[in-house]
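Peer 1: Below are the sequence and a predicted model; questions follow.
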Amino acid sequence: VVVLPDTGLPASEGATGKKRGRKALPENLPRERVEYDLPDDQKACPCCRHQMHRMGEAVTEQLHIEVKAKVLQNVRFKYACRHCDRTGINTPVVTAPMPAQPLPGSIATASTLAFALVHKYVDGTPLYRLAQAFERAGVPVSRGALGHWMIGSSEKHLARIYDVLKLRLRSQPLIHGDETTVQVLKEMDREATSTSYMWAYRSGHDSDEPIVLLDYQPGRGQIHPQTFLGDYRGIVMSDGYSAWRTLEG
């Protein structure tokens, strides 16, 4: 052991190298054992040919993601009265009800809608590519049907979440605002070359739970910030676009 002389300087911490190798898979994921054993004719010792005993196991882990499509058959039992059938004029038939469906009349369950919405709006997957993914899985779903799923989910469910977030945003003391032009290819009574606007609003950076909302408008014909913000009395931080200067209060 080499003893270094005392220099009077504070001891320096040695450089710690980073641990190499891949990160362990999350502990909260379920585990499924897939066991591999030697054939019986290979359990003899290759040296003395006596029978070997199992002394342990070597375990490695792999990430397995499997997406399966299945069909849920909603079976609603029907009931009728035999007495009324024999003696009455009318025989009432009572059918067991189903729970409320996210999109009545649609083949999509809540899980399927969530799958499509995440791919469209979180991962940015165009609907035609999502339709191709369904096709590869053996489930033909047209791009038009996917569009109806997006619109129906927005109108029936996501709009309510949007309205609640809008109320919370308007309760903040500071709101950031900005706008940008967008082009909508197919919109009723408008040409594909028409210019539309997407207005963006965000709560202040010191907010514990930041809120970001987008508001689509087909043009500049109205005071769009005032339409979205209503009677907001806080501070709006924006650029020099003249529409922001028309805010009241």
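Peer 2: Yep, it's here. On a predicted model such as this, the values are computed, not experimentally measured, just so you know.

Peer 1: contacts and neighbour counts: CA atoms only from here.
Peer 2: Will do.

Peer 1: Just the strands from this protein, written as ranges.
Peer 2: 78-80, 93-95, 174-182, 196-203, 212-217, 235-237 (DSSP state E).

Peer 1: Ok, which of those strands comes nearest Ser111?
Peer 2: strand 212-217 (24.4 Å; Cα to Cα).

Peer 1: For that closest one, buried residues please.
Peer 2: Judged by neighbour count (16 or more other Cα atoms under 10 Å), strand 212-217 contains these buried residues: Val212, Gln217.

Peer 1: want to compare, so here's the second one:
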Amino acid sequence: IPAKVKVIENIRLKYSCQHCEKSGTQPNIKQASVPSSPIPKGYATPSLLSQIITSKYQYALPLYRQETMFKQHGIEISRRTMSDWMMKCGALFKPLHQRLREIQLSQPVIQADETTVKVINDERAKSYIWVYCSGADSPASSNVAFKGIPIMRNIVLFDYQNGSRSGACPLKFLGDFNGYLQTDGYAAYQKVNAELVGCWAHARRKFIEAQT
């Protein structure tokens, strides 16, 4: 069964006092309020926005491809419009991101890494996405503790930096975090206040390289 896209039409009735109109009195006009929307004065429903966000960030489906997919359903939504929606949704998610960051920074252990990301129409040679992870090895673990401190469920947060891979990036994100920070040994992490610990996967890699 093919996916379906439906247009929801909201009819806002407007009422006025006929007696006031006939008598020349200023009528008191009442109109139904606009249904609440994640984006003020926008026509995108929460389900549509979640569909676009999930397709783009979870399944790496670019907006121009989603634009083509919507056209196959007879719906005209430009990538420029969807891009504007994504930026406005990003503003909506800031309180959630901030709360998750507060919880993450209260954890005893955080893993960090960074990787390059290509940005269209950006003059910089490279931009970077920094990732910060906390939690147990399994999302189902609820009674895991590190040195007596309970470990919360997994949290993964991303921090985009314009062309920068300096130590100021993790220092700005981590702030006064003084727990254990597990990294790949990149020198930029030495500027943070955390206690640095190594990564067994990277250590194992050196033994494999030496063996081969």
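Peer 2: Perfect, I can see it now. Owing to the predicted nature of the structure, the values given are computational and were not obtained by experimental measurement.

Peer 1: Out of the strands of structure 1, which is the most enclosed?
Peer 2: Ranked by mean neighbour count, those are led by strand 196-203 with a mean of 19 (mean count of other Cα atoms under 10 Å).

Peer 1: how much does that strand stray from structure 2?
Peer 2: Comparing strand 196-203 of structure 1 with its match in structure 2 after superposition yields a mean distance of 0.9 Å (mean Cα distance after the TM-score superposition for structure 1).

Peer 1: outside of that strand, which residues touch it?
Peer 2: 169, 172, 174-184, 210-220, 225 (Cα atoms under 8 Å, 6 or more residues apart in numbering).

Peer 1: repeat that for 7 Å
Peer 2: By Cα atoms under 7 Å, 6 or more residues apart in numbering, the list of residues contacting strand 196-203 of structure 1 from outside reads 169, 172, 174-183, 210-219.

Peer 1: re earlier: can I get the strands of structure 1 in TSV including distance to Gly124 of structure 1?
Peer 2: Below are those laid out as TSV (distance: least, Cα to Cα, whole Å):
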stretch	distance to Gly124 of structure 1
strand 78-80	44
strand 93-95	42
strand 174-182	16
strand 196-203	17
strand 212-217	16
strand 235-237	28
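
Peer 1: who wins for proximity to Arg245 of structure 1 among those strands?
Peer 2: Closest approach to Arg245 of structure 1 among the strands of structure 1 is made by strand 235-237 (10.1 Å; Cα to Cα).

Peer 1: Give me the mean deviation of that closest one from structure 2.
Peer 2: Mean deviation for strand 235-237 of structure 1: 1.2 Å (mean Cα distance after the TM-score superposition for structure 1).

Peer 1: Just name whatever secondary elements that strand is in contact with.
Peer 2: strand 174-182 (3 or more Cα pairs under 7 Å, 6 or more residues apart in numbering; DSSP states H and E).

Peer 1: residue range for the strand it packs on in structure 2?
Peer 2: Using TM-score structural alignment, strand 174-182 of structure 1 corresponds to residues 109-117 of structure 2.
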